[in-house]
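**Q** Only the shape, not the letters, is given here:
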């Protein structure tokens, strides 16, 4: 079981590929690149990739699982979306760690936001024996399904 304790000190490069949420609690993607001035968030796959070049001063902090922003999803899309890959000579990327810019500002550690999401629940079987089952949750509308197949049918039909 993962620890819920937030480390007292963590460095920016340690959170490459981690999830980024806006102040309105929208997951806008993962940290793709870093510089001393920007966090570049990558959202999407193959032909529908979006890059958000978010100034570091718009970051609220790291809660041990998610990097939280001080701005909304709408602000991110409106002000910081760019249609270009970050230059590996100016940014630290997981696959291109050559960037050695000036030191990063301190990464604020914050308390976890909201309630923890339960990915399993305990039900009592007819034999009175407890068993865990996976909850399949749609990441777009929060609907829950009993099977992965039900979720897979829901997504294209509803979104």
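**A** Perfect, thanks for sending it. Treat the numbers as computed from the prediction; the structure is a model and nothing was measured.

**Q** From here on, just use CA atoms for contacts and neighbour counts.
**A** Will do.

**Q** in the longest helix along the chain, what counts as buried?
**A** Ordering each helix of the chain by length in residues (DSSP state H) puts helix 148-158 first. Buried residues in helix 148-158, counted by 16 or more other C-alpha atoms under 10 Å: residue 151.

**Q** what's that helix packed up against?
**A** Packing contacts for helix 148-158, counted by 3 or more C-alpha pairs under 8 Å, 6 or more residues apart in numbering; DSSP states H and E, involve strand 136-137.

**Q** Report all helices and strands that the strand it packs on contacts.
**A** Counting contacts by 3+ C-alpha pairs under 8 Å, 6+ apart, strand 136-137 packs against strand 144-145, helix 148-158.

**Q** cutoff 6 Å now
**A** strand 144-145 (3 or more C-alpha pairs under 6 Å, 6 or more residues apart in numbering; DSSP states H and E).

**Q** And here is the other one:
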């Protein structure tokens, strides 16, 4: 007795061929890298929308709004009164309203934000975020509870955006 369990393979169409009987087959590259030929009638295409990439602050807002049982329009309306200036500015730019809606409906990936090391030029002290006390300090000490890598969003949200405009500050982008 033959097992009638359905199986699906994942791959991408990379070409086609027609055999001597006239049967048209698609050439599929499967995840292992191997290329197989499959009769076209057996292929089912996935119509999963591609996830959009959004900044962390937008992802945080979507997570909050869904937790609070907002609907899409309510979540979009509430951005203006949220007190989150950076979120509101992002939302009003270009096609970001559409991007927000797509992220809400189809899912999203969070963009990796650039990270920086901030150093006082005069004393060579680095800006650290004390994870236990949740505050920023300039120090030569590199301790367990300190983080020396900062995103622009984190700095802006914590009143530290002035470091980007200060001539006495050295800003170094960190490669990830």
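**A** Perfect, thanks for sending it. Note that the structure is a prediction, hence the values are computed from the model and not measured.

**Q** TM-score for this pair?
**A** The TM-score (TM-score structural alignment, normalised by the length of the first structure) is 0.21; 63 aligned residues with a C-alpha RMSD of 5.2 Å.

**Q** which residues touch the longest helix of the first structure?
**A** Residues from elsewhere that reach helix 148-158 of the first structure (C-alpha atoms under 6 Å, 6 or more residues apart in numbering): residue 145.

**Q** Count the residues that sit near the nearest residue to residue 173 of the second structure once chain neighbours are set aside.
**A** Sequence neighbours aside, residue 116 is the residue nearest to residue 173 of the second structure in space, at 4.5 Å (criterion: C-alpha to C-alpha, 6 or more residues apart in numbering). By other C-alpha atoms under 10 Å, 18 other residues sit near residue 116 of the second structure.

**Q** Am I right that residue 116 of the second structure is in contact with residue 155?
**A** No: between residue 116 of the second structure and residue 155 there is no contact under C-alpha atoms under 6 Å: 10.0 Å.

**Q** What separation do you get for residue 172 of the second structure and residue 60 of the second structure?
**A** As judged by C-alpha to C-alpha, to the nearest Å, residue 172 of the second structure and residue 60 of the second structure stand 26 Å apart.

**Q** same thing with residue 53 of the second structure?
**A** Counting by C-alpha to C-alpha - residue 53 of the second structure and residue 60 of the second structure are separated by 13 Å.

**Q** More neighbours: those two, which one.
**A** More neighbours surround residue 53 than the other of residue 53 of the second structure and residue 60, with 18 against 11 (other C-alpha under 10 Å).

**Q** Where does the more buried one fall, secondary structure wise?
**A** Assessed by DSSP states H and E, residue 53 of the second structure sits inside strand 52-54.

**Q** Show residues contacting that strand.
**A** So strand 52-54 of the second structure is contacted by 103, 108, 109, 110, 111 (C-alpha under 6 Å, 6+ apart).

**Q** Where do the helices of the second structure begin and end?
**A** Secondary structure of the second structure (DSSP H): helices at 56-67, 72-81, 85-92, 96-106, 152-157.

**Q** No more questions from me, cheers.
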